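In: mind folding the following:
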Amino acid sequence: MEYLDCVVVGAGWYGLAAAKQYHCTQPERSLAVLDSEASLGGTWADHRLYPGLKSNNMLGTFEYPDFPMDTETFGVKTNEHIPAPVVNKYLKAYAANFGIADFIRLQTKVSVAEHQDTAEGGWILTVVNAEQHESKLFTCRLILATGRTSDPFLPHFAGQETFGGRLFHGKQFRDNRDTLQTAKAITIFGASKTAWDAVYAYATAGVKVNWIIRHTRFLTWFSPCIWGDADGYNGIRRFLHGTALGRRIVDTFWSILGNDVMTLMKFDAHPETAKLKPRTLPMFTGDSFSILNYNTDFMELVKSEKVQIHIAEFDHLSPGKVHLSDGVEFE
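Out: All right, here's what the predicted structure looks like:
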């Protein structure tokens, strides 16, 4: 069994930061960064860079404080949204710059982590490599940085066995990007950032888009999070959410923010864009929101015949067709 001082699980933004900090402060200690994918980067790994993907952030707002993303090296200019390949390049450069690239073990998945109830403590990890060979290692310290987007959730749709068309999760968009040229029609289910990006990519490629949107769910002090006290500002939270004056401040804040969004997006300017209007308050929508960082006007696509929005539940699939809860069906 291999023995290590520290193991970081996950080679995305947070895993790399944790590994860098540990290595730079304790360079004599042994370290491994385990990631189940074939490339570092997490959400920004090679295989997840689907067509047109950009960060919602602009230059200078999406970087580590000790490793600036400068224009000369990475090619992004001031007030430009950062393209996904640049984020990927930046993370690889960060790992190389701080000497942690050699500690990264890709295509290595942790299947079991067992804490040792002894005086020494530590963890025994069961890991599986790309060839599905299983082994164990011991680590004194275990840092989990797997994020929330590691494993895609693809629900089972009634009738999918006889559907006949291609069915894939947004995480596999890159691997299915040939459909931008081969598909005549595409159905997109959901309204997250990835969904908006996919709608834009297909519509601008001339593919007919049927977009199914159901009804979905920041600023931490203004959000009634049940784990809020963990940030150490429970007094501020108690005032904002536990007093009449505080709640009035919170309500006013979200009202102003919501009205700004409605005004800037011009949802009510057209019957089709009105279908994209949030049906819940911003406070309850959280990180389902994104921003318009596209090269052309997204809303013009929605107003055109290229995109058809359906506010309904997904019912079932049949050979070559999608069926909705309101009786609508389409190719």
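In: contacts and neighbour counts: CA atoms only from here.
Out: Fine.
In: give the burial count for the closest residue to residue 11 other than its chain neighbours, as a bare number.
Out: Nearest non-adjacent residue to residue 11, counting by Cα to Cα, 6 or more residues apart in numbering: residue 40, 5.2 Å away. Using other Cα atoms under 10 Å, residue 40 has 29 other residues around it.
In: any idea how far residue 40 is from residue 100?
Out: Residue 40 is 11 Å from residue 100, where distance means Cα to Cα, to the nearest Å.
In: cool, and residue 7?
Out: Counting by Cα to Cα, the separation of residue 7 from residue 100 is 12 Å.
In: of those two, which one has the most company?
Out: Between residue 7 and residue 100, counting by other Cα under 10 Å, residue 7 is the more crowded of the two (26 against 22).
In: was I right to think the more buried one contacts residue 33?
Out: Yes. Applying Cα atoms under 8 Å, one finds residue 7 in contact with residue 33, separated by 5.8 Å.
In: who's in contact with residue 264?
Out: Residue 264 makes no contacts at all, as judged by Cα atoms under 8 Å, 6 or more residues apart in numbering.
In: which element follows the helix or strand where it lies toward the C-terminus?
Out: Residue 264 is part of helix 244-265, with elements assigned from DSSP states H and E. With elements assigned by DSSP H and E, the helix or strand that comes after helix 244-265 is helix 298-303.
In: please identify the buried residues of the top strand by length along the chain?
Out: Using DSSP state E to define each element, the chain has its longest strand at strand 134-144. Buried positions in strand 134-144, judged by neighbour count with 16 or more other Cα atoms under 10 Å: 138, 139, 140, 142.
In: from residue 272, how far out is the first one?
Out: I take that to be residue 138. 57 Å.
In: all strands of the protein, in order?
Out: Using DSSP E, strands in the chain cover 2-9, 31-34, 54-58, 81-83, 104-105, 109-115, 123-128, 134-144, 185-189, 208-213, 307-311, 314-318, 321-324, 329-330.
In: turn those into TSV, columns for distance to residue 257.
Out: Below are those laid out as TSV (distance: least, Cα to Cα, whole Å):
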stretch	distance to residue 257
strand 2-9	37
strand 31-34	40
strand 54-58	18
strand 81-83	22
strand 104-105	42
strand 109-115	41
strand 123-128	45
strand 134-144	34
strand 185-189	27
strand 208-213	23
strand 307-311	24
strand 314-318	31
strand 321-324	33
strand 329-330	37
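In: and for comparison, fold this next one:
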Amino acid sequence: MTSSLFRGRKSGASGGSADSGSHHVDVLVIGAGISGISAAHHLHCTRPGTSITVLEARDEVGGTWTFFKYPGLRSDSDMATYGFGFKQWTSPLTIAQGPYIAEYLRKTVEDCGLRDTIQFGRTVTSAAFDSTTGRWTVRASTRNGRTATYTAKFLYISTGYYDYKSAYTPDFPGIEDFKGTVVHPQFWPEDLVYTDKEVVVIGSGATAITLLPAMAPLTKHITMLQRSPSYILNLPSIDISAHYLNKVLGQDRAARVIRRKNIAFTRALYKVSKRAPRLARKLLTAQVRAQLPAHVDAATHFAPKYNPWEQRLCIAPGGDLFDTLGSDRASIVTDHIERFTATGIRLRSGQQLDADIVVTATGLNMLAFGGMKISVDGEEVNVADRYAFKAMMLSGVPNLAFAVGYSNISWTLKVELAAQHFCRVLDFMDAYGHDTFVPIPDNPGMERRPILDLKAGYVQRRIGTFPHAGDEGPWTLEHAYELDLERLGNGPVADPELHFGTVGAQLPPRSTTRRRPAALETAKAK
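Out: Alright, predicted model coming up:
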């Protein structure tokens, strides 16, 4: 059903020149990475009468997969679940490199008819909601330095959580004395030549363990320098069972089975890690020891001090990292940096690592909602003070939803559920004649919990600037696909703490918030 609220141009109509005047749509999606593509697809397919525009800061779709350029860039989730549920990943690769993923995303946009919905070169700087009109006014800077203005009934933010303009590098003593080249993977120079060079990669996370096997064949020698180890899991590069399932069941049926199989495996591994961390530690470190060359000490370099899944698990597809460490071109060192020297790095142990190039794979900075300023009726919203309703809406902020994926399984699984639930919210509003929704907690003093539950440094440095989860009701954070599938996929849209209204109506005070009728509490969107 499509009410008068959603009458207007169809998906992608932008109303003339994008650099002049104001352009109105029903839903404005911010970001054309995986989350934005998912949102646009579900809106386009399930609500064909709803007009959509996607604003993308860069000149191409793909987010991470077209932004990062470092050697070996690849997924750290299996592609059967990292790919969309509505667009099968058909390559036999389980873990895919960045260019393949970027091409898959470009093809998805084309095949799903989404190209005309996207406006490139639009960096959103502010979004202001006016309750008297029930509209968002969004301003974006363009490539030519102008400001483009958009209005929309609903705002869907799918900017991820990385800061694309800055990266994290610790304040290394003496780094100014180093005569070689220092590179951060986030800003990889296209003309960097590392052939026959001495290279040191600082870091122990997914980026570092990707760079080592990718760069080693060309370097004179490459060293992975880590302060402390990470857990690493060897996954096959190609899923043999998927090959046979495709033969027996056909591609469509097999894709569904493979997706469920991989979800079940990843969830089981996570649950074992949380419920029996000692057992998980033994299993993970044992499979590493079995693959390491004899000269590499597993107890020193591959025995983390933290429990499994307190930080994200790293993947070595086909055991490429372990094979690389078996060559004479690569090595691993676990130590602390004392200082940089003119020719390399001196370690606390006294060891000197010579280097022509140092790669600081030391982490990323997080940034909430792409750094845009959000306001409601002239009052700026500090998102860090807000609770996240069902981990996808902001308390006290009308007609806004956002997508943040999982930290313990494929990102895509969560953002697809969020997009589908957002469409169900709009369907519900059509059915009951509502113009606005706004989540308001009955208990504004409930315990605050981080929206990402990892102890990784990049999370801990900035997670306080993001909205928080709560400890009760729809405000809890469920980093569990099976629970979110029930809550977001099958559960009711109506909730006593999600208030629906009409344009111009005043929100009820928190102290007098009333429960909705039982019929609405159990109603589901058509």
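In: TM-score of the superposed pair?
Out: The TM-score (TM-score structural alignment, normalised by the length of the first structure) is 0.75; 288 aligned residues with a Cα RMSD of 3.0 Å.
In: about what we covered before: out of the strands of the first structure, the one nearest residue 284 of the first structure is which?
Out: strand 208-213 (16.5 Å; Cα to Cα).
In: in the second structure, point out the residues matching that closest one.
Out: On the second structure, the counterpart of strand 208-213 of the first structure by TM-score structural alignment is residues 221-226.
In: that stretch vs the first structure, mean deviation?
Out: After superposition onto the first structure, the mean distance of stretch 221-226 of the second structure to its aligned counterpart is 1.8 Å, using mean Cα distance after the TM-score superposition for the first structure.
In: centre of the chain to that stretch, how far?
Out: Relative to its parent chain, stretch 221-226 of the second structure has a centroid offset of 28 Å by Cα atoms, centre = their mean, to the nearest Å.
In: hmm, who's touching it?
Out: Taking Cα under 8 Å, 6+ apart as the rule, stretch 221-226 of the second structure contacts 196-204, 208-209, 212, 215-216, 328-336.
In: average offset of the longest strand of the first structure relative to the second structure?
Out: So strand 134-144 of the first structure averages 2.2 Å relative to the second structure (mean Cα distance after the TM-score superposition for the first structure).
In: contacts for that strand, please.
Out: Contacting residues not belonging to strand 134-144 of the first structure are listed as 1-10, 15, 18, 121-128 [Cα under 8 Å, 6+ apart].
In: of these, buried ones?
Out: Buried by 16+ other Cα under 10 Å: 4, 6-10, 15, 18, 122-128, out of the contacts of strand 134-144 of the first structure.
In: so which of the residues you listed comes closest to residue 234 of the first structure?
Out: The nearest member of those to residue 234 of the first structure, counting by Cα to Cα, is residue 18 at 26.5 Å.
In: dump the residue contacts of that closest one.
Out: Residues near residue 18 of the first structure by Cα under 8 Å, 6+ apart: 8, 143.
In: that one matches what in the second structure?
Out: Under the alignment (TM-score structural alignment), residue 18 of the first structure pairs with residue 39 in the second structure.
In: please tell me how far the counterpart of residue 317 of the first structure in the second structure sits from residue 346 of the second structure.
Out: Counting by TM-score structural alignment, residue 317 of the first structure lines up with residue 340 in the second structure. According to Cα to Cα, residue 340 of the second structure stands 6 Å off from residue 346 of the second structure.
In: the two - which one has more neighbours?
Out: residue 340 (20 against 17).
In: pretty sure the more buried one contacts residue 180?
Out: No. With contact defined as Cα under 8 Å, residue 340 of the second structure does not count as touching residue 180 (10.6 Å).
In: tell me, how many residues neighbour residue 181 of the first structure?
Out: By other Cα under 10 Å, the residues close to residue 181 of the first structure number 11.
In: what's the closest non-adjacent residue to it?
Out: With Cα to Cα, 6+ apart as the criterion, residue 181 of the first structure has its nearest non-adjacent residue at 7.3 Å, and that residue is residue 205.
In: coming back round to it: do you know how far the residue nearest to residue 11 of the first structure is from residue 58 of the first structure?
Out: Distance of residue 40 of the first structure to residue 58 of the first structure, computed by Cα to Cα: 22 Å.
In: what does residue 9 of the first structure give?
Out: In terms of Cα to Cα, residue 9 of the first structure sits 28 Å off from residue 58 of the first structure.
In: and what of residue 30 of the first structure?
Out: 36 Å.
In: which one's more surrounded, these two?
Out: Legend: neighbour count by other Cα under 10 Å for residue 30 of the first structure and residue 58, higher for residue 58 (18 against 15).
In: residues contacting the more buried one?
Out: With contact set as Cα under 8 Å, 6+ apart, residue 58 of the first structure has these partners: 78, 79, 80, 81, 82.
In: what's the burial count for the counterpart of residue 212 of the second structure in the first structure?
Out: Using TM-score structural alignment, the partner of residue 212 of the second structure in the first structure is residue 199. For residue 199 of the first structure, the tally of surrounding residues (other Cα under 10 Å) stands at 26.
In: likewise residue 331 of the first structure?
Out: 14.
In: wait, what's in contact with it?
Out: Each residue near residue 331 of the first structure by Cα under 8 Å, 6+ apart is listed here: 185, 320, 321, 322.
In: again with residue 309 of the first structure
Out: Residue 309 of the first structure neighbours (Cα under 8 Å, 6+ apart): 210, 211, 212, 213, 272, 275, 302.
In: from residue 209 of the first structure, how far off is it?
Out: As judged by Cα to Cα, residue 309 of the first structure and residue 209 of the first structure stand 8 Å apart.
In: likewise residue 61 of the first structure?
Out: Residue 61 of the first structure is 33 Å from residue 209 of the first structure, by Cα to Cα.
In: and for residue 11 of the first structure?
Out: Residue 11 of the first structure sits at a distance of 34 Å from residue 209 of the first structure (criterion: Cα to Cα).
In: which of these two has more residues huddled nearby?
Out: The neighbour comparison of residue 11 of the first structure against residue 209 (other Cα under 10 Å) goes to residue 11, with 32 against 23.
In: show the contacting residues for the more buried one.
Out: Contact partners of residue 11 of the first structure, counting by Cα under 8 Å, 6+ apart, are 33, 34, 35, 40, 41, 42, 104, 145, 146.
In: highest neighbour count among the residues you listed?
Out: When these are compared by neighbour count (other Cα under 10 Å), residue 40 ends up highest, at 29 neighbours.
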